[in-house]
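Q: sequence and predicted structure below; questions after.
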Amino acid sequence: MQTVLAIFLAVGAAASAPAAKQAPARESYGLAGGQEKVGCVMTHRKITRFPVPVTIVRPGPVYEESPPLRGQVVSALSKPCERLEDADVDPNEPASKSYAVRLDKGSWQEGVWSGIAVFSGVVPGSLRACNSREGLHYTVWKGKPLRSALLWHAYEMLGYEAEPGGPTGCKDQDYAE
């Protein structure tokens, strides 16, 4: 699934990105979360014109294979939405910005959701999510996850203790900065 996802992102980027320079990884991705059809995204991308299309991917091994969510970034927020108030995007970077997201009709699901927001013209990469003791780590890798350069990292605190380890547990490379 991860290889297929990397190819999906690479093809999408090539088709939608102008021949000029692409945005750096920290501006190409964001952490998204919400409930049903509304939510927010935290990113280092500066957005001044709305709406902006976004694809939200829930990568493995934490999440089972599921279609990406599609939506629109519709406005700036003064702080993250409740779903992401205990989250952090690229902790070693300056503070991220928060934006409201509305999922497209037919794309949303019941209940809460979260994942990696992928903007148009992204730097191609492989996406991964893993669980640690109290939350989820989302990462983007230049090539094969855990074996290539880490391009982007975000953390979402779950608010309760989870059981780390097993096939969905994080490895040391997931925390490397």
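A: Structure received.
Q: all contacts plus neighbour counts: C-alpha atoms, from now on.
A: OK.
Q: the helix or strand where M42 lies: what's the following helix or strand?
A: Using DSSP states H and E, M42 maps to strand 38-43. The helix or strand immediately downstream of strand 38-43 is strand 52-57, counting by DSSP H and E.
Q: put this next to the first one:
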Amino acid sequence: MATLGDPTPRQRRSLFLRTGLRALVTAMLLVVLYYVLPMKSVLDTHTVLLLVLCLAVFVAVLAWRIRGITRSHYPGLRAIETLAVAVPLYILAFAATYFLTEQADGSYFTQPMTRTGALYFSVTVFSTVGFGDIAPKTDAARLVVTAQMLLDLLLLGFGVRVFVSAVNLGRQRRAQDKPDDSAHAG
């Protein structure tokens, strides 16, 4: 029999479904925004500062969400929701940078960058696949790609460890908050 704080199997399925749906809708919304928002700016100091600001906001939101994971009743689900926002946002920030770079000067990459091409390139760099069909040609482009590769390593290595630790901490807190059922028996 479920205790007062435990969801029934039906409630649990509903919670999983809502979490998955929110994660999917959020990721889809971010991709749609990437395609519809105007990006006509040239790559200059303002654009680079905008990327740095976006990455700073990304880190702040991620820290806030990780704290939320540790305090959640369902830390695993909260982690899934957070990843569904963080990973697409991260990939799309670099895709926008690559696209804007291409808009500023078509000589930065070996192929012209459409929004889809920039997204594709960002995903191949993130996933470490690197097919080689698109490559940076200038030092400036190579520096941005190098920054993404280094941040990818941090996100994939350190980031995964932080998420797993946050979920475990959240589960430990939840277990401590539950009343001891053995005290009520007998």
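A: All right, it came through fine. Predicted, not measured: the structure shown is a model, and the values here were computed from it.
Q: give me the TM-score for these two chains.
A: A TM-score of 0.26 describes the superposed chains when it is computed by TM-score structural alignment, normalised by the length of the first structure; 75 aligned residues with a CA RMSD of 4.9 Å.
Q: tell me what angle the strand holding M42 of the first structure forms with strand 52-57.
A: Note on geometry: by axes from the mean of the first three to the mean of the last three CA atoms, to 10 degrees, strand 38-43 of the first structure and strand 52-57 are set 90 degrees apart in direction.
Q: pull out the buried residues from strand 38-43 of the first structure.
A: Within strand 38-43 of the first structure, the residues that qualify as buried by neighbour count (16 or more other CA atoms under 10 Å) are V38, G39, C40, V41, M42, T43.
Q: include distance to V52 of the first structure when you put the residues you listed into CSV, please.
A: Below are these laid out as CSV (distance: CA to CA, whole Å):
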residue, distance to V52 of the first structure
V38, 15
G39, 14
C40, 13
V41, 12
M42, 14
T43, 13
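Q: tell me which of these is nearest to H137 of the first structure?
A: Each of the buried residues of strand 38-43 of the first structure was checked against H137 of the first structure using CA to CA; the closest is M42, at 14.2 Å.
Q: now for the strand holding M42 of the first structure, which elements pack on it?
A: Strand 38-43 of the first structure sits against strand 29-35, strand 97-103, with contacts defined as 3 or more CA pairs under 8 Å, 6 or more residues apart in numbering; DSSP states H and E.
Q: nearest to D174 of the first structure, out of those?
A: When these are compared for distance to D174 of the first structure using CA to CA, the nearest one is strand 29-35, at 15.6 Å.
Q: taking strand 97-103 as reference, get the angle to that closest one.
A: Note on geometry: by the same axes, to 10 degrees, strand 29-35 of the first structure and strand 97-103 are set 50 degrees apart in direction.
Q: which residues in the second structure form strands?
A: Listed from the start of the chain, the second structure has no strands (DSSP state E) to report.
Q: check the first structure too.
A: So, for the first structure - with DSSP E - the strands run 29-35, 38-43, 52-57, 69-77, 87-89, 97-103, 112-119, 126-131, 135-141, 150-157.
Q: dump those into a markdown table; add distance to T3 of the first structure as well.
A: Output for the strands of the first structure, formatted as a markdown table (distance: least, CA to CA, whole Å):
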| stretch | distance to T3 of the first structure |
| --- | --- |
| strand 29-35 | 18 |
| strand 38-43 | 24 |
| strand 52-57 | 14 |
| strand 69-77 | 19 |
| strand 87-89 | 24 |
| strand 97-103 | 25 |
| strand 112-119 | 16 |
| strand 126-131 | 7 |
| strand 135-141 | 11 |
| strand 150-157 | 16 |
